[in-house]
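>>> Here's my sequence, what's the structure:
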Amino acid sequence: MSLGLKGIFCHLCFLRSEFSFKETWRHSLILSFQTLGVVYGRFSTAPLYVFGTIQTTNFKSNETAYEYFSFLFWTLTIVSLLKYTFIVLRADDNGEGGIFALYSLLCRHCKVGLLPNDRSTEEIMQHEECYQLSSGLQRSLSNIKYTSSTDAEQTISDDLRKYVPVPSACVITVGLFILQYYGTHKIGFMFAPIVTIWLLFISGVGMYNVFHWDPKIFSAISPVYMYRFVRKINKASWKSLNSILLCVAGSETMFTDLGHFSRRSIKLTFVCLIYPALVLCYAGQAAFISKHWNGTENFNHLSESVPKHLRHVFILLSLLASAVGSQATITATFSIINQCLTLGCFPRVKVIHTSDKRLGQVYIPDVNWLLMALSLSVTIGFHDVTRIANAAGMAIVFGMIVTTCMMSLVIALYWEKSLFVSGCFLIFFGFVEAVYVSACMLSFHKGAWYLFVISAVSFTIMLAWHYGTMKKYEFDLQNRVSTEWLTDYSPGLGVSRVRGIGLIYTDIVTGIPAFFSHFITNLPAFHQVLIFVSFKPHPVPCVPPSERYLVGRVGNKDYRIYRCIVRYGYCDQVRDTDNFEEQIIGSIGEFISLEESDSESLASPEGRMMIVGKPLVESNALIPIHDTTSVAGSTNIANNETLASPSGDFIERKTAVRRKKVRFLIPEGGARMRLSVREELQELIDARESGTAYFLGQSHLTVRDDSNFLKKFLIMAFVFLDRNCREPPVALNIPHAALVEVGMVYII
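Take a look at the predicted model:
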């Protein structure tokens, strides 16, 4: 019977997830308009440097323009239209996209995880009630090493140097990054008209050039011209394919920015506007080049194909479009860093959600200013647009290769297609991308090296953070203390219980953390109510509030020791809420009430974990009462925080605020409760009124003297990053007066 109920519940949850992402056509059109200003800036500015970065000496005849256009057309069609628009966009993870979304799907269906995990933890995290989702919420503290390949597109595609002096280009670049504060929604509406006018302009010019110079240019769509190009290939012409690759710049960001918009809006915009506009633009430019290849020196630049009386309009629009061109990469970088940060594979940075409707719309100030510094360094340091194009091309193709490899696994393991289908996808698209990799490697010394420097630094940071986090977690697992030590042996050591609630934050979900046993050993006292709180990520965008908390007991009922596991997805902001303590207390109360009817509540040594997540206003155990009190210089917030209001505007919370004090009462129907349940709930209320203390472990990692250089370097890098990055999110909402940090030395 339980299996039947579980199956029905899972089916209903699946239907709920399907219909929750349905959107009206009106909403799709609005999002489609916004994608023009955010997602497709890279695509729209590609014509500025695709033909323009090819050496003029590579054009031997009018046939050369035909051959390059053939490569352009089929690369744009195969990679951007076929691969990303019609295949990869379907592999979203509940609306989220990017390489991490693919990894997330594989993580759940293949049980992939790079951090250590003990069997007892796995059993607890996989525990299910009849009303729990039976799939998708398995524990996985995941890491992803390919982020640098996705966000390494950087903002180095800035082509402003071609039209304006370096100082002006730097000013425009700084202005672009300052605008990121306002969020995807406002930026999309702000930039979309610019991209729309630009696309209509270049497609119109392209159409004019086709009919005016060479109407036969569309015959170059035939793959025969690509064969002719390959047949007479040499090193110089093969290297020029690196420039052709730039026509698909922005394909990866279509998928990565999926969380900011929707699949339908991104696909609709590309198929109906972006693709035909770019084909017309490239066709017109190729038609112009076919008649002027032996003429002026800069015949292959887009500006030369524009009629002279429209040159001033072109310069103005190209300046504006170039400024917008980097927006897609900036937004994609925010998405990827946010996803990786939530799963603990990137140093802690501040994340601001800029929309209450689209969870994927985020702004990360630290990353924003870092990208701005990198963009300025490229603008000032590189004196040739071709060098920038070489670096951008290398970043583009490596990101695509990673997506192709992971997508082939998704097709076989998640979509459950045959290995033949998966292999065909890998071989077909992998071959196309391998061709461009070989072309990019020929230009390694001319700009592409910059990508490898940035990638090496990013990889080192992620590797050090992952390694330090892994070793720290292993130490916690190996040095944890059994539950019996606290509940059975501690009284014999003269440990006393004091009034109040003790919230102990720990990464482990079984046993007693080493830092708390260290505290008890040196100060033999702990609170009358203890709650061990663990935050556990899941490779899903969001965990529903009704399934967020797993609550159980530690030891016998009389000990009043509980364990609460808070589950969250990579788009959830569970730890940033001011009422988190109230939610924990309410969940414990709900657990006490539900446990009365659960005959298997003490089936395991650690206690049976139950899912509770009912909103406090509907609770059957405790009723919250809100009292607003003025708190001057409140320590509830460590730093001024900037949050998004429901209207999308930002509100800065000052340290002097009016904070809601929540008190709990037993409901009127509480008289029908079992006496033991009522007494336990009342004891929980009394303990809350007496005060709450928060215990955090403060780790000090040291390396053994006989360790090798690599191990010492990684640990030193981790310690440096840990000291200089932001505080853990949970620490931001803890009153300083109630915070107890227990330091321990971790010998790795």
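
>>> C-alpha only now, for contacts and for neighbours.
Noted.

>>> leaving aside the residues next to it on the chain, what's closest to the spatially most central residue of the chain?
Nearest to the mean C-alpha position of the chain, by C-alpha atoms, centre = their mean, lies Gln339 at 2.6 Å. In space, and not counting its chain neighbours, Gln339 is closest to Tyr570: 5.1 Å by C-alpha to C-alpha, 6 or more residues apart in numbering.

>>> What distance do you get for that neighbour to Ser262?
Distance from Tyr570 to Ser262, counting by C-alpha to C-alpha, to the nearest Å: 18 Å.

>>> neighbour-wise, which of the two wins?
Comparing Tyr570 with Ser262 by other C-alpha atoms under 10 Å, the one with more neighbours is Ser262, at 26 against 23.

>>> In contact with the more buried one, which residues are there?
Counting by C-alpha atoms under 8 Å, 6 or more residues apart in numbering, Ser262 touches 28, 31, 95.

>>> now swap in Arg688 and tell me
So Arg688 contacts 500-501 (C-alpha under 8 Å, 6+ apart).

>>> Sticking with it, tell me its helix or strand.
helix 675-690 (DSSP states H and E).

>>> got it, and Ala731?
Element membership of Ala731, judged by DSSP H and E, is helix 729-732.

>>> And for Cys542?
Per DSSP H and E, there is no helix or strand for Cys542.

>>> And the residue nearest to Gln339, how close does it get to Leu550?
For Tyr570 relative to Leu550 (C-alpha to C-alpha), the value is 18 Å.

>>> one step back: helix or strand right after the helix holding Arg688?
Once helix 675-690 ends, the next helix or strand along the chain (criterion: DSSP H and E) is strand 692-702.

>>> can you pull the buried residues of that next one?
Counting neighbours by 16 or more other C-alpha atoms under 10 Å, one finds that the buried residues in strand 692-702 are 692-697, 699, 701.

>>> run this one through as well so I can compare:
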Amino acid sequence: MSHSAPAAPALGTDLTQSPHGSNGNGKAKAHWPIVLAAVGVVYGDIGTSPLYALNECLINTPGSRAVAALGCASLIFWSLIFVVTIKYVLFVSRADNQGEGGIFALLALRPKSETLLCAPILFILAGASLLYGDGLITPAISVLSAAEGLKSVNPIFTPWVLPLACTILFALFWFQKKGTAKIGGIFGPVMVLWFATLAVLGAIQIVQTPAILHALNPLSGLALLKSHPVAFVGILGSVVLAVTGAEALYADMGHFGRPAIARGWYGIALPGLALNYLGQAAYVVRHPDDLTNPFTAIGPQGHYGILLVLLSLAATIIACQALITGTFSLTRQAISLGYFPRLGVIHTSAEHEGHIYLPFLNWMLGLGSICLVLGFKSSGALAAAYGIAVTGTMAATSLAFYRTTRYRWEWPRVAAVPLCVTFLLVDLTFFGANLPKFQEGGWLPLLIGGFILTIMVTWKRGRAEILRHILKQDIDVSLIVSEIEQENIHRVAGCAVFMSAVPKGTPIALLHHLKANRCLHKTVLLLTLSVEGVPRIPKEESVHVEDLGGGLWRVIARYGYMDTPNGPTLLAQLAAHGIEINPRATTYFFNRETIIPGGKARMWPWQKELYRVLSQNARPARDYFGIPPNQIIEMGLPVQL
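The predicted structure is shown next:
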């Protein structure tokens, strides 16, 4: 399929505008209700970083805390400007796939010349895999860091921090089955209140120490790194905690539109974050001997301090919610593009296609997050495991963005290379700065990412081998039509749908059915479901019908990777093509694969065994396509890999 390439921005173009018009997904204006909703969903993760980011920087910076505070605040501020504002808001967010963002959106825009598992695609898949580590760690560190605020209010609460964090995490993941729409209405106002609180707390401290504004000079941060070359890695490894969540800005773009996300960043999130980080640093400059977390130190004390803890807990829950739903969306895209085994997908909203719930994935994330809280016991310990996943995904996004600038926007190398190399150098610098954390917990996201990447590659390669096996047994459908016209096959009333992996030849299930029964329904559909590299296919363009003769029809149903196929709904659409079918009186024929080892498939023996296990435990295609189980007949399909 050919994709329409976004227009390449000319020199001097207003980079606040999308090449698709206003925002690339059809929303003409960023009305403030949409902006508030975007703030609630998109900036939850990055908005809760002040709870721990500057404190971790100070811990990893030797020497005077006052000098360290000034330099770290400068590094954090300019990281927010370069990574979030310049890279993601100004540039990467423009690389949308029909309005949808995220690393899989860019993967779907790959050049046709690239093979399915070439080196660039493997690198991008590795970045996507690391997002699962981020999805596991973010709820744990966010909730735990907020719960630790109770200790600053009164040390008597210290024994309750871990039980409280685990209870909140359990409740959060249990509530996912209710759907995000149940609580989505309060996300925006709560996060706006949170960012306003950050701004006010920071501004109060800045007024008392205006000299902290020297941190706005990037030379202050560079001077800190120059004066502590040995601690260079530790400092940058902590600074990156301030930009976690930048990938969510891009991934959730399709829900709100680019203008709403940009306006929310410039008008609400960035001012609140910048003021708070500067305010924390200002407090440390005045109180260099106070070793408490500067975020809790600048907050109100006593009963008002409890209110801040409750607000921070609410903000972290929202941050976790955004990342959980993002992981759900990422997984559905991977399933649709053929990189992940089918899982159960439940739609929790009739109005919003993107509101989904994946039970198995949800409880795996929930169990993993609770285990991390119990295993690491503090947000500081978890911070060591955090940066690798985030920076690895950022680097993969930079590579994918380069492919878009060159092959979709057709930028010349002289424009694309310097920009993308700059992005990649910053990403890899942050990634390298986090590698020394490997033994302290950095191995965890790499282990999770490696496991997910192995599943993706094995599943994709295994499906390709299955398809190759099916094509080897292909029989021209005209031979079946000829048999029908010669009346050698008895016809019975009703409609039969035979699922076909490719839009040509004869489905193996149909051949087995004719061999066993020598009869056929009067209406026969050879149905192929094709998932293409765009988010959604317009309804009027989604179905192609071809009359093969003899009551046989070939139907090709096209879906985007954000769509969910549904068999009965599809059959209802065929009336517009002259095929009158009663969906309730239709029989669906599927192949049931049985993987047999010992074949000549181009896979390692361990990959064949892993694919067999994945195939056995993947959700059956009949369930994934929403077909009633009492209308299904399965035919055995032994495949020797």
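
>>> Can you give me the TM-score here?
The TM-score (TM-score structural alignment, normalised by the length of the second structure) is 0.87; 604 aligned residues with a C-alpha RMSD of 3.0 Å.

>>> rewinding a little: what remains of the contacts of Ser262 of the first structure once you look at the second structure?
Shared with the second structure under both residues aligned by TM-score structural alignment, their matches' C-alpha atoms under 8 Å, the contacts from these are Gly95.

>>> can you give me the strands for the stretch 451-600 of the second structure?
Applying DSSP state E, counting those that start in this stretch to the stretch 451-600 of the second structure gives strands spanning 490-499, 519-532, 543-549, 552-560, 586-596.

>>> Could you tell me where the second one falls in the first structure?
On the basis of TM-score structural alignment, strand 519-532 of the second structure is assigned to residues 525-538 in the first structure.

>>> contacts for the matching stretch?
By C-alpha under 8 Å, 6+ apart, stretch 525-538 of the first structure touches 137-141, 342-343, 495-509, 520, 559-570, 684, 687.

>>> And those residues, which of them are buried?
Among the contacts of stretch 525-538 of the first structure, the ones that count as buried by 16+ other C-alpha under 10 Å are 137-141, 342-343, 495, 499-509, 520, 560-570, 684, 687.

>>> thinking again about what came up before, between the contacts of Ser262 of the first structure, which is nearest Tyr436 of the first structure?
Relative to Tyr436 of the first structure, the closest of the contacts of Ser262 of the first structure is Gly95; by C-alpha to C-alpha it sits at 30.3 Å.

>>> neighbours of the aligned partner of the closest one in the second structure, just the number please.
Mapped onto the second structure by TM-score structural alignment, Gly95 of the first structure lines up with Gly99. Neighbour count for Gly99 of the second structure, taken as other C-alpha under 10 Å: 24.

>>> quick one: Gly99 of the second structure from Trp409 of the second structure, how far?
Distance from Gly99 of the second structure to Trp409 of the second structure, by C-alpha to C-alpha: 15 Å.

>>> quick revisit: now the helix holding Arg688 of the first structure: buried residues?
For helix 675-690 of the first structure, the neighbour count (16+ other C-alpha under 10 Å) marks 677-678, 680-688 as buried.

>>> Save the residues you listed as CSV, and put in distance to Glu484 of the first structure too.
CSV is the format used below for the buried residues of helix 675-690 of the first structure (distance: C-alpha to C-alpha, whole Å):
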residue, distance to Glu484 of the first structure
Val677, 24
Arg678, 26
Glu680, 21
Leu681, 24
Gln682, 26
Glu683, 23
Leu684, 22
Ile685, 26
Asp686, 26
Ala687, 23
Arg688, 25
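
>>> Please pull up the equivalent of Tyr49 of the first structure in the second structure.
Aligned partner of Tyr49 of the first structure by TM-score structural alignment: Tyr52.

>>> Next: Phe516 of the first structure.
Counting by TM-score structural alignment, Phe516 of the first structure lines up with Leu510 in the second structure.

>>> Spit out the contact partners of the closest residue in space to that match that isn't next to it in sequence.
Using C-alpha to C-alpha, 6+ apart and skipping residues adjacent in sequence, the residue nearest Leu510 of the second structure is Phe498, 6.4 Å away. Each residue near Phe498 of the second structure by C-alpha under 8 Å, 6+ apart is listed here: 507, 509-510, 524-527, 588-590.

>>> Pull the most distant pair out of these.
Val524 and Phe590 (13.7 Å).

>>> so Gly44 of the second structure touches Val192, yeah?
No: here Gly44 of the second structure does not reach Val192: they are 10.2 Å apart, not a contact under C-alpha atoms under 8 Å.

>>> Give me the more crowded residue out of the two.
The neighbour comparison of Gly44 of the second structure against Val192 (other C-alpha under 10 Å) goes to Gly44, with 30 against 20.

>>> what does stretch 190-208 of the first structure rub up against?
So stretch 190-208 of the first structure is contacted by 33-38, 40-41, 44, 274, 277-278, 280-285, 305-307, 317-318, 320-321, 324 (C-alpha under 8 Å, 6+ apart).

>>> Using neighbour counts, trim those residues to the buried set.
Taking 16+ other C-alpha under 10 Å as the criterion, what is buried in the contacts of stretch 190-208 of the first structure is 33-38, 40-41, 44, 274, 277-278, 280-285, 305-306, 317-318, 320-321, 324.

>>> Drop everything from those residues that is not in helices and list the rest.
Mapping these onto helices (DSSP state H) picks out 33-38, 41, 44, 277-278, 280-285, 305, 317-318, 320-321, 324.

>>> what's the matching residue for the residue nearest to the centre of the first structure over in the second structure?
So Gln339 of the first structure corresponds to Gln333, using TM-score structural alignment.

>>> My guess is its match contacts Tyr559. True?
No: counting by C-alpha under 8 Å, Tyr559 is not a contact partner of Gln333 of the second structure; they are 11.5 Å apart.

>>> All set, thanks.
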